[in-house]
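Engineer: my questions concern the predicted model and sequence given below.
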Amino acid sequence: MKTTASIKHTIWQLLLLLLTTLVLPACEEDVTNIKNLDLTPKLVVTSFISPQDSFLVVRLQTTQPAIGKTLSDEQRKVKNASVTISDGNTTVALAYDEGMNRYQTEASNLVLAPGRTYTLKVNTPAGGSAEASCIIPDPANIQITEINFTSLKESNEFQQHDFYRYELNYTWRDAPGVTNYYHALAFMKYKVNIWPEPVDHLSDLYPVQSDANFVRDESAVNNMLHSPTFTLYGNQEGPVPKPYYLHAYLMVTDKHYYMYHKSLMEQQQIDGNPFAEAKFIYSNMVGALGVFGAYYRLEASKEIN
């Protein structure tokens, strides 16, 4: 006669067998679904146009497959594609530059003007295609009104020299009645003594928060907006020689430029963090991944003697 313990053991074995029978088909179905995934590399298109640029530039590549063999940079290049940009009346073709790995043409071949719509079309030998449109923003009634600057000398008790810190921010007037997007940039230009004669040196200034220089007009007060504080740290060689020049670059951008760069910054901020929620990179391409956007650059400068 079977004991109570033996009967319980038999019941557990039957339950385990039943559970295995139910789970294995589900696993097999999952494997089948994975086999049906489309692992073909996707086309990626990136281009930003501006009336101030010397060239129209479009960059093409393919994505890295999520599963399978990693592609080399050479394998991800897209050559011999048909790439055109049109304003609706004039269409220009962009030629592939092997050295730069990009498609380009001189900007003089197509008039770029604020308020006009431009369409980018791409067709690849492999049958891929992409299309997107953008409007160059109108900078009318937008003006940089003030550049503020401070230079500070900081002593370090643990070292035998001083450090110099330069800070810059600026203010601009926003155009009322329209939605505007901005990318604020700044740099410093000064002379560096290199034999046989001094040469101009450009140093970028960076905001403390990496995405703080992307600004929307919803934060405007009385139609005025402010850049973040940009900072440049010097070294023990002494202060930057005077005279030097501060440059404020204000990119008046379309929504596509703004959303793409904003999402790219957010993705970079969580890179390597396994607990962070994934951020999707903005795309306005039809038939591919990537972005086609536009901007208009405004400039102001200040000389420090």
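Structural biologist: Received the coordinates, thanks.
Engineer: only C-alpha atoms for contact and neighbour calcs from this point on.
Structural biologist: Will do.
Engineer: and residue 247, how far is that from residue 304?
Structural biologist: Remark: distance between residue 247 and residue 304 (CA to CA, to the nearest Å) = 11 Å.
Engineer: which one of the two is surrounded by more residues?
Structural biologist: Set residue 247 next to residue 304 and count neighbours by other CA atoms under 10 Å: residue 247 wins out with 21 against 11.
Engineer: pretty sure residue 29 belongs to a helix, no?
Structural biologist: Yes - assessed by DSSP: H, G, I helix; E, B strand; the rest coil, residue 29 belongs to a helix.
Engineer: list the contacts for it?
Structural biologist: Contacts were defined as CA atoms under 8 Å, 6 or more residues apart in numbering; by that measure residue 29 touches no other residue.
Engineer: what about it, distance to residue 269?
Structural biologist: Distance, residue 29 to residue 269, by CA to CA: 37 Å.
Engineer: go on, residue 44?
Structural biologist: Counting by CA to CA, the separation of residue 44 from residue 269 is 22 Å.
Engineer: try residue 109
Structural biologist: Distance from residue 109 to residue 269, counting by CA to CA: 39 Å.
Engineer: repeat that for residue 286.
Structural biologist: Spatial separation of residue 286 from residue 269 under the definition CA to CA is 27 Å.
Engineer: and residue 198, by the same measure?
Structural biologist: Per CA to CA, residue 198 is found 38 Å from residue 269.
Engineer: higher neighbour count, the two?
Structural biologist: For residue 198 against residue 269, the residue with the higher neighbour count under other CA under 10 Å is residue 269, and the figures read 14 against 11.
Engineer: ok but that one is inside a helix, no?
Structural biologist: Yes - when classified by three-state DSSP, residue 269 is found to be part of a helix.
Engineer: also this one, for the comparison:
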Amino acid sequence: MKRIYVVSLLITLLATGCQNMRQEIEPASLSQVAKKLVIIGFISPQDTVLAVKVNITRPVGDPNYTSNFGIVKDAKVTLAAGSRSIQLTYNGKNDYYQADPKKFPIRAGETYQLTAQTPDGLKASGVCTVPQSARLQRIRLDSAEGSNQQKQYFVRYYWQDAPVTTNYYQTTGVFTYAKSCPTCKAEAGTRPKPETAPVLFESLGTLTTLLSDQTSDGKMLESYRGFLNQNTATQTVSDKVSFVNLYDKATVKASLLNVDEAYYKYHQALELQKKSDGNPFAEPVLLPTTIDGGLGCFAGYNQSTVLVTFK
């Protein structure tokens, strides 16, 4: 009888505990959470268009959660620097607010404030300072033997880091190539057309484009290995099969972004989210916010680009 009593008591306690947990995540209480604006905007002196996304948070209990993406179309969005300011207008095709950078140039070293306000009183803002540019000094083509004795071609970027301050960087690139075709005729239209592919930067087997100078302040920095098109740049190692033999033409448009700390941390968190996507045992990754009165990220960067022809 005592055993039955103990078991009954445990069941009662567990049921009570589950009831308390159910009350803690009651969906009705989620809908009472105050809504906030979500602002995402990155500015640079190289912008061809100033673009800012403005959304609004949605409670999980929203019956239109899967169809209502929280897009805000009627906000007043203003970008200011000192005595200069410009109002961004909503672009319904791309769902962002935009302005012409020719009318409001973005300058290195200047501090900018972005403000968004809705007719019903929601308001949020962010501040950032655009970094100076970091000039790419050299791009080197190299190769390595992968598994099954295959050769993989990659590039590395090199640049001089500015001393004293902590700097953050992002490397990107576009590989443009035309496959080699010895049997093709020389007449126009018979040779392979140029194709493009992103340069895939990788560290220890993981795709990543971000790095900082925290352990190499003021030194010559180098990027991670940026692998070229894996479908065509991977060949069995042979003296007769080289990079020159693979392509009729091959160029890399290499870009180095000197980014601020907010940009670095936000995109670093995005990379961590991608790594854990689909893994039920991965810890959730919270995206950092730099927005006062809301959520999101407003950050600046400065970009330098070099076009390198390898073939």
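Structural biologist: Sure thing, it's come through. All of these numbers come straight from a predicted model, not from anything done at the bench.
Engineer: quick check: TM-score for this pair?
Structural biologist: For these two chains in superposition, a TM-score of 0.80 is obtained (TM-score structural alignment, normalised by the length of the first structure); 290 aligned residues with a CA RMSD of 3.6 Å.
Engineer: ranges for the helices of the stretch 151-300 of the first structure?
Structural biologist: With DSSP state H, counting those that start in this stretch as the criterion, the stretch 151-300 of the first structure has helices at 255-270.
Engineer: which residues in it form strands?
Structural biologist: Per DSSP state E, counting those that start in this stretch, the stretch 151-300 of the first structure carries strands over the ranges 162-173, 181-192, 199-204, 206-207, 214-216, 224-226, 230-233, 244-253, 289-304.
Engineer: residue 90 of the first structure maps to what in the second structure?
Structural biologist: Structural alignment (TM-score structural alignment) places residue 90 of the first structure against residue 84 in the second structure.
Engineer: and for the closest residue in space to that match that isn't next to it in sequence, the neighbour number?
Structural biologist: The shortest distance from residue 84 of the second structure to any residue that is not its chain neighbour, by CA to CA, 6 or more residues apart in numbering, is 7.9 Å, and that residue is residue 104. The local packing of residue 104 of the second structure (other CA under 10 Å) involves 16 other residues.
Engineer: surely residue 104 of the second structure meets residue 86?
Structural biologist: Yes - assessed by CA atoms under 8 Å, residue 104 of the second structure is found in contact with residue 86 at 6.8 Å.
Engineer: work out which residue lies at the spatial centre of the second structure.
Structural biologist: When CA atoms, centre = their mean is applied to the second structure, the residue found nearest the centroid is residue 267 (4.7 Å).
Engineer: that one maps to what in the first structure?
Structural biologist: Matched by TM-score structural alignment, residue 267 of the second structure corresponds to residue 261 in the first structure.
Engineer: what does residue 55 of the second structure give?
Structural biologist: Residue correspondence to the first structure (TM-score structural alignment): residue 55 of the second structure is matched to residue 61.
Engineer: show me what contacts its match?
Structural biologist: Contacts for residue 61 of the first structure (CA under 8 Å, 6+ apart) come out as 43-45, 76-78.
Engineer: and of those residues, the nearest to residue 215 of the first structure?
Structural biologist: Nearest to residue 215 of the first structure out of the contacts of residue 61 of the first structure is residue 45 (CA to CA; 24.8 Å).
Engineer: which residue in the second structure aligns with the closest one?
Structural biologist: Taking TM-score structural alignment as the criterion, the aligned counterpart of residue 45 of the first structure in the second structure is residue 39.
Engineer: quick one: contacts for its match?
Structural biologist: Residue 39 of the second structure makes contacts with 52-55, 124, 291, 294-298, as judged by CA under 8 Å, 6+ apart.
Engineer: so which of the contacts of residue 61 of the first structure belong to helices?
Structural biologist: The subset of the contacts of residue 61 of the first structure located in helices under the criterion DSSP state H comprises residue 76.
Engineer: any chance of a markdown table for the contacts of residue 61 of the first structure, columns distance to residue 281 of the first structure?
Structural biologist: Putting these into a markdown table (distance: CA to CA, whole Å) gives the following:
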| residue | distance to residue 281 of the first structure |
| --- | --- |
| 43 | 14 |
| 44 | 12 |
| 45 | 13 |
| 76 | 19 |
| 77 | 20 |
| 78 | 21 |
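Engineer: of the contacts of residue 61 of the first structure, which are reproduced in the second structure?
Structural biologist: Listed in the original numbering, the contacts of residue 61 of the first structure still in contact in the second structure are 43-45, 76-78 (both residues aligned by TM-score structural alignment, their matches' CA atoms under 8 Å).
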